[in-house]
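Asks: only geometry, no sequence info:
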């Protein structure tokens, strides 16, 4: 066990923001985490868990202990007639996990290829793309209770999944560390190709027979054509959530802007495309200083190099205010701000 002092976080966040932590430690098991937390050196400091750093914006240094989740391992722990139950360490890279599942014929998460981050963040965020969300393929997770030191099991119902939400982002925020996630994956694929440009991409690829490999590659191609690689341009993927509005609000907005893309949401609400709103407000490809909304995807805020976290945050505020003024819709940041 090693605790690093005054540690740089630049390589640990996909925005590439230079920030420092008073302490930094990596754990590879619940037992290691327990030992670190028992250290008298850091006992009274605030603590934060860090996964892949792909959904985080540092606007300041962190005067506490950052715990880097390094728990690894992928294992099919059981199966039934229709499913494989696949357990993954929370520190595993998400895309690598998806590719491992595809290689082994475990279906159901191929549409979630190339999403940045680690496995542990997937239920926390209820990540989703191209018609699939984690809650659709989730079985249970194990989480370390920071107060008691116990490892507890959470079912899907106990995770209280919502749109890019879970109980770990709300009332249990900062109280647990996700240790592992077990997914209920399919033996017989249920191909989801209606959302986005997957069908078109499959046709351009010349795919004659659907497979989870083909769908994964189509998603990878689409994402690579639209989204910048964080290694080239610092970013955290989609910076804002797609807003969900009431039917009454939709009636007012659609009367003024009938062309707005919209999708049905639970409880008779309407989901709007945040990227479309941002583009129509004039922010797509617009750069101010060292940051701006990407030229190919208005939903992605990028660091062109040298931007501070505060610069990026301020730019997101300008975008939010502009969209609210033009459309009367409040955008919510998907990225966690520190």
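Replies: Looks like it came in fine. Just so it is clear, the structure is predicted and the values come from calculations on it, not from any experiment.
Asks: can we go C-alpha only for contacts and neighbour counts from here?
Replies: Noted.
Asks: other SSEs contacting the longest helix seen in the chain?
Replies: Counting by DSSP state H, the longest helix found in the chain is helix 309-327. Here helix 309-327 touches helix 274-280, strand 291-293, strand 300-303, going by 3 or more CA pairs under 8 Å, 6 or more residues apart in numbering; DSSP states H and E.
Asks: so which of those is nearest residue 198?
Replies: Closest to residue 198 of the helices and strands packed on helix 309-327 is helix 274-280 (CA to CA; 18.4 Å).
Asks: list the buried residues for the longest helix of the chain?
Replies: Using 16 or more other CA atoms under 10 Å as the test for burial, helix 309-327 gives 309-313, 315-316, 319-320, 322-323, 327.
Asks: of the helices and strands packed on helix 309-327, which is nearest residue 69?
Replies: Nearest to residue 69 among these is strand 300-303 (24.9 Å), distances taken as CA to CA.
Asks: which other helices and strands contact that closest one?
Replies: Packed next to strand 300-303, using 3+ CA pairs under 8 Å, 6+ apart, are strand 234-238, strand 291-293, helix 309-327.
Asks: which neighbouring elements make contact with the shortest one?
Replies: Judged by 3+ CA pairs under 8 Å, 6+ apart, strand 291-293 is in contact with strand 300-303, helix 309-327.
Asks: same list, the ones you listed, but as JSON lines with distance to residue 75 please.
Replies: Below are the helices and strands packed on strand 291-293 laid out as JSON lines (distance: least, CA to CA, whole Å):
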{"stretch": "strand 300-303", "distance to residue 75": "34"}
{"stretch": "helix 309-327", "distance to residue 75": "38"}
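Asks: in addition, the following structure is provided for comparison:
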């Protein structure tokens, strides 16, 4: 009897401790969310812009900018009557000037707002238009935030249906500044199937979910190779991205193959959706564009 009483007491204590632990974790998460949002500026729309899609990644080198470029151009091809913009917020390593083949300096309006450069029907803005391509940007955090603010507020976009925002990798100042300052319609997470990339993609997804920014889904780059002769598809790294998407409760929107054509056309400033519009690679980006359009249409319907 004594043993049973001791065992029952221990079990009761353990159960109470577990309840307190669960409550404690919930309180910690609630406190973290409160601290992250405390004193943040009210989100203010960008003049003339209807819907904003942020393209993000945890790690660098996963094809995020390539995805942003091909998505923007695909949206324009799929919806010729819609207006599309592309904003490059990677201050230290802007890629949009090369990938969109636009190198000029932007003109200014009478209100001293920059006029985006246009190619393939897409209006583009990047820090790469404002600095010499061979000169490094050696700035501290406050200057970077000031530059991002100017890219957000000092650009005359006219009237845009969709603005695609290409971000630097990670979950740092740029991402937080965007989340805090503008109403984001949805975030597209780009990753490759390797475990190292998936781990940081998960962190990025959790960040956006905690700050109540809708996640459109995940794009898996370099997911497979397609034989040019028989068109057989072979997976390279397994199915970790599908598992991650399932665990996070979000969609795996598209799997983009690893193909030298994508790199070749990207480096030449001509996105594959323009260079080879009927190729497997281009069709993958166009399918992604359709799925993003469906998400945006649903969001707009819900907001009305």
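Replies: Sure, I can see it. All of these numbers come straight from a predicted model, not from anything done at the bench.
Asks: overall similarity of the pair, as a TM-score.
Replies: Laid over one another, the chains give 0.27 as their TM-score (TM-score structural alignment, normalised by the length of the second structure), with 145 aligned residues with a CA RMSD of 6.8 Å.
Asks: ok so, going back, and of the buried residues of helix 309-327 of the first structure, the nearest to residue 269 of the first structure?
Replies: Closest approach to residue 269 of the first structure among those (CA to CA): residue 327, at 16.8 Å.
Asks: and the residue nearest to the closest one when sequence neighbours are not counted, helix, strand or coil?
Replies: With CA to CA, 6 or more residues apart in numbering as the criterion, residue 327 of the first structure has its nearest non-adjacent residue at 7.0 Å, and that residue is residue 253. What DSSP: H, G, I helix; E, B strand; the rest coil gives for residue 253 of the first structure is helix.
Asks: so residue 253 of the first structure versus residue 324 of the first structure, what's the distance?
Replies: 12 Å (CA to CA, to the nearest Å).
Asks: what of residue 199 of the first structure?
Replies: 34 Å.
Asks: what's the closest of the helices and strands packed on helix 309-327 of the first structure to residue 25 of the first structure?
Replies: strand 300-303 (26.5 Å).
Asks: what residues sit buried inside the closest one?
Replies: So, applying 16+ other CA under 10 Å, buried residues of strand 300-303 of the first structure: 300-303.
Asks: okay, those residues in JSON lines with distance to residue 218 of the first structure next?
Replies: Below are those laid out as JSON lines (distance: CA to CA, whole Å):
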{"residue": "300", "distance to residue 218 of the first structure": "20"}
{"residue": "301", "distance to residue 218 of the first structure": "24"}
{"residue": "302", "distance to residue 218 of the first structure": "24"}
{"residue": "303", "distance to residue 218 of the first structure": "27"}
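Asks: out of the residues you listed, who's nearest residue 87 of the first structure?
Replies: Using CA to CA, residue 300 comes nearest to residue 87 of the first structure of those, at 30.9 Å.
Asks: verify the contact between that closest one and residue 291 for me.
Replies: No. Between residue 300 of the first structure and residue 291 there is no contact under CA atoms under 8 Å: 10.6 Å.
Asks: whatever helix or strand residue 180 of the second structure lives in packs against which elements?
Replies: Residue 180 of the second structure belongs to helix 173-181 when elements are defined using DSSP states H and E. Helix 173-181 of the second structure sits against helix 141-153, with contacts defined as 3+ CA pairs under 8 Å, 6+ apart.
Asks: again, only using 10 Å
Replies: Contact analysis of helix 173-181 of the second structure by 3 or more CA pairs under 10 Å, 6 or more residues apart in numbering; DSSP states H and E lists helix 2-37, strand 49-56, helix 141-153, helix 195-210 as its packing neighbours.
Asks: name the helices or strands packed onto the second one?
Replies: Just to be clear, that refers to strand 49-56 of the second structure. Strand 49-56 of the second structure sits against helix 64-78, strand 84-88, strand 160-166, helix 173-181, strand 186-191, helix 195-210, strand 215-220, helix 280-303, with contacts defined as 3+ CA pairs under 10 Å, 6+ apart.
Asks: which one of the ones you listed lies nearest to residue 18 of the second structure?
Replies: Nearest to residue 18 of the second structure among these is helix 195-210 (23.8 Å), distances taken as CA to CA.
Asks: which parts of that closest one are buried?
Replies: 197-198, 200-202, 204-205, 207-208.
Asks: of all those residues, which two lie farthest apart?
Replies: Maximum pairwise distance among these (CA to CA): 16.9 Å, between 197 and 208.
Asks: returning to what we had before: quick one: the longest helix of the first structure to strand 234-238, angle?
Replies: In terms of direction (axes from the mean of the first three to the mean of the last three CA atoms, to 10 degrees), helix 309-327 of the first structure departs from strand 234-238 by 40 degrees.
Asks: got the residue ranges for the helices in the stretch 1-150 of the first structure?
Replies: 30-37, 94-103, 121-125 (DSSP state H, counting those that start in this stretch).
Asks: measure how buried residue 293 of the second structure is and give me the count.
Replies: Applying other CA atoms under 10 Å, we find 16 residues neighbouring residue 293 of the second structure.
Asks: so it makes contact with residue 78?
Replies: Yes. With contact defined as CA atoms under 10 Å, residue 293 of the second structure counts as touching residue 78 (9.3 Å).
Asks: check the contact lists of these two and give me the overlap.
Replies: Residues touching both residue 293 of the second structure and residue 78 by CA atoms under 10 Å, 6 or more residues apart in numbering: residue 287.
Asks: which helices and strands does the biggest strand by length in the first structure pack with?
Replies: The single longest strand within the first structure, with elements called by DSSP state E, is strand 176-186. For strand 176-186 of the first structure, the packing partners by 3+ CA pairs under 10 Å, 6+ apart come out as helix 30-37, strand 47-50, strand 62-69, strand 74-79, strand 83-89, helix 121-125, strand 138-145, strand 151-155.
Asks: can you name the next helix or strand after it?
Replies: Assignment by DSSP H and E places the next element after strand 176-186 of the first structure at helix 198-204.
Asks: show me what that following helix is packed against.
Replies: Where contact means 3+ CA pairs under 10 Å, 6+ apart, helix 198-204 of the first structure is packed against helix 212-226.
Asks: thinking again about what came up before, now for the helices and strands packed on helix 309-327 of the first structure, which one comes closest to residue 151 of the first structure?
Replies: The closest of those to residue 151 of the first structure is strand 300-303. By CA to CA, the value is 35.8 Å.
Asks: got a list of what residue 146 of the second structure touches?
Replies: Counted by CA under 10 Å, 6+ apart, residue 146 of the second structure has contacts residue 152.
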